[in-house]
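Colleague: Quick one, structure for this:
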Amino acid sequence: MTIDYAQARAAMVEQQVRPWWVLDPRVLGALGQLPREEFVPEAYRAVAYADLEIPLGHGQHMLKPVVAGRALQALLPQDGEDVLEIGTGSGYVSACLGALSRDVLSIERVPELADAAQHRLRTLGISNVAVQQADVFNWDTERRFDAIFVTAAADQVPVRFTRWLRPGGRMFIVHGRAPVMEAVLVHRGEGDSVNASRVESLFDTELDYMAGAEPAAEFHL
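Modeller: As a prediction, this is how the structure comes out:
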């Protein structure tokens, strides 16, 4: 059976994403134009536009389209902004961020995923997204970003991530303990201190934990 991916993409936007109050035209435009089927493993291409967390291997999953759309709308990168993505995965959200911003640096812990995502992005001619293979908890940079998109959950919001924001910048992240997790937007204050950050509650969801940000093991007698 031949799948009309353009039709499936339009249906995803109109039947899944828009009803979840994702109404920003730039976000809807990015989701409506980028070929999601090119970012999923071959075995899952037929369900590329379904309301599913598609497995990527290595314990990772793609974000559901509705979660990706809602998160992109909350973060809302602008044309002249620089974005850091923590957790490249398939590279789909990376491509969306590239469509909305000036420049994207994406960090991926798993070498196979990092290489595959970079190849997909280059094949599609997306030149403003760079993928770097690294464990974000052993990585640092002097560079500062206008926005940060964290694609996996953390038990607690890592302070080190907030330090990579420019004053006035914002970060999308999901935190908490499954099955009760909360998506938030962390706004860094205009001063130098990360302690001046403000947290804006967005919606409830549940994601895989990023390696190194899981809850501490609890022992019971």
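Colleague: Going by C-alpha atoms from here, please, whenever you check contacts or count neighbours.
Modeller: OK.
Colleague: Am I right that Leu72 is in contact with Val27?
Modeller: Yes - counting by Cα atoms under 8 Å, Leu72 does reach Val27; the two are 6.7 Å apart.
Colleague: Give me the helices and strands touching the helix or strand that contains Ala153, please.
Modeller: Using DSSP states H and E, Ala153 sits in strand 145-154. Contact here means 3 or more Cα pairs under 8 Å, 6 or more residues apart in numbering; DSSP states H and E; on that basis strand 145-154 packs against strand 82-86, strand 165-177.
Colleague: One more, please, to line up against the first structure:
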Amino acid sequence: MGIDFEQLRKQMVEEQLVKRGIDDELVLEAFKKVKREKFLPENNKKYAYADGAQLIAAGQTISQPYIVAVMLEALEIEKTDSVLEIGTGSGYAAALLAEIAAEVYTIERIEELAVQAEELLKKLGYQNIKVKLGDGSLGWEEFAPYDSILVSAAAPYVPQKLIDQLSVGGKIVIPVGERNKVQRLKVITKKFNGKIKAKELEYVRFVPLIGKDSWR
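Modeller: The predicted model follows:
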């Protein structure tokens, strides 16, 4: 008997997201649609809807569904938005973003992951995602400004280029803290005078954001 991924996906949304307070309908609909098992290596597919992070290629991880949901909900993405993601990884969060936003631009520094994610996302029919191999701490100036920026790696501070590439009124969600330790999720909102307002969410643990304006 094969695994009923559809049933597991419904269960994950109800038990891991809804019961923990995720109530943004666009976010929940995205999680119902995107097949997380597609973004995991063959030997890990059975854990696709487990309540935790899972290993993917190149020693990296795919984040716990609940934490991804918290980050997406905090961004308050609208259907017309343009979103920048830092740290493509397997492409799972990019797919979720693409179900909500109009345009998704995602940067990955590890070539193996960037290539795999781009191929998979195309195969799954996503036409509103662009993948770039590069330094995420510097953002992607070509398509700026962005209404939302999701950073799926931990930084010692918020890189200035990301703030510069954010629209007025836009939000960045980023884990900030020490390398390889527990960090704090921060929501950065760019105000009309160019200043930023920061709000703290929960404690998390992410792989480090490696780049010129982050961890070396």
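Colleague: Fetch the TM-score of the aligned pair.
Modeller: After superposition, the two chains reach a TM-score (TM-score structural alignment, normalised by the length of the second structure) of 0.93; 212 aligned residues with a Cα RMSD of 1.5 Å.
Colleague: still on that earlier bit, out of the helices and strands packed on strand 145-154 of the first structure, which gets nearest to Asp51 of the first structure?
Modeller: If you check each of those against Asp51 of the first structure by Cα to Cα, strand 165-177 wins as the nearest, at 18.8 Å.
Colleague: Let me know the next secondary structure element after that closest one.
Modeller: Using DSSP H and E, the helix or strand that follows strand 165-177 of the first structure in sequence is strand 180-187.
Colleague: Now do the buried residues in the longest helix seen in the first structure.
Modeller: Looking across the first structure with DSSP state H, the single longest helix is helix 111-123. If you call a residue buried by 16 or more other Cα atoms under 10 Å, then helix 111-123 of the first structure has these buried ones: 113-115, 117-118, 120-121.
Colleague: ok, now stretch 39-58 of the first structure?
Modeller: 39-40, 45-46, 48-50, 54-56.
Colleague: Val184 of the first structure: which of these is nearest?
Modeller: Using Cα to Cα, Ile54 comes nearest to Val184 of the first structure of these, at 22.8 Å.
Colleague: dump the residue contacts of the closest one.
Modeller: If you count contacts by Cα atoms under 8 Å, 6 or more residues apart in numbering, Ile54 of the first structure has them with 40, 44, 48, 61-64.
Colleague: Mind telling me what Ile107 of the first structure corresponds to in the second structure?
Modeller: Aligned counterpart of Ile107 of the first structure in the second structure: Ile107 (TM-score structural alignment).
Colleague: OK, contacts around that match?
Modeller: Per Cα under 8 Å, 6+ apart, neighbours of Ile107 of the second structure: 85-88, 114, 131-136, 139-140.
Colleague: ok, now how distant is the residue positioned nearest the centre of the second structure from Leu72 of the second structure?
Modeller: Nearest to the mean C-alpha position of the second structure, by Cα atoms, centre = their mean, lies Ala93 at 4.3 Å. For Ala93 of the second structure, the distance to Leu72 of the second structure (Cα to Cα, to the nearest Å) stands at 9 Å.
Colleague: State the distance from Gln118 of the first structure to Val104 of the first structure.
Modeller: Using Cα to Cα, Gln118 of the first structure is found at 12 Å from Val104 of the first structure.
Colleague: What of Glu81 of the first structure?
Modeller: 9 Å.
Colleague: And Ser94 of the first structure, by the same measure?
Modeller: 7 Å.
Colleague: Can you pull the residues that touch both of those two?
Modeller: 85, 129.
Colleague: If you count surrounding residues, which of those two has more?
Modeller: Of the pair Ser94 of the first structure and Val104, Ser94 is the one with more neighbours under other Cα atoms under 10 Å, namely 29 against 26.
Colleague: Tell me the first helix or strand C-terminal of the strand holding Ala153 of the first structure.
Modeller: Heading C-terminal from strand 145-154 of the first structure, the first helix or strand you meet, by DSSP H and E, is helix 159-163.
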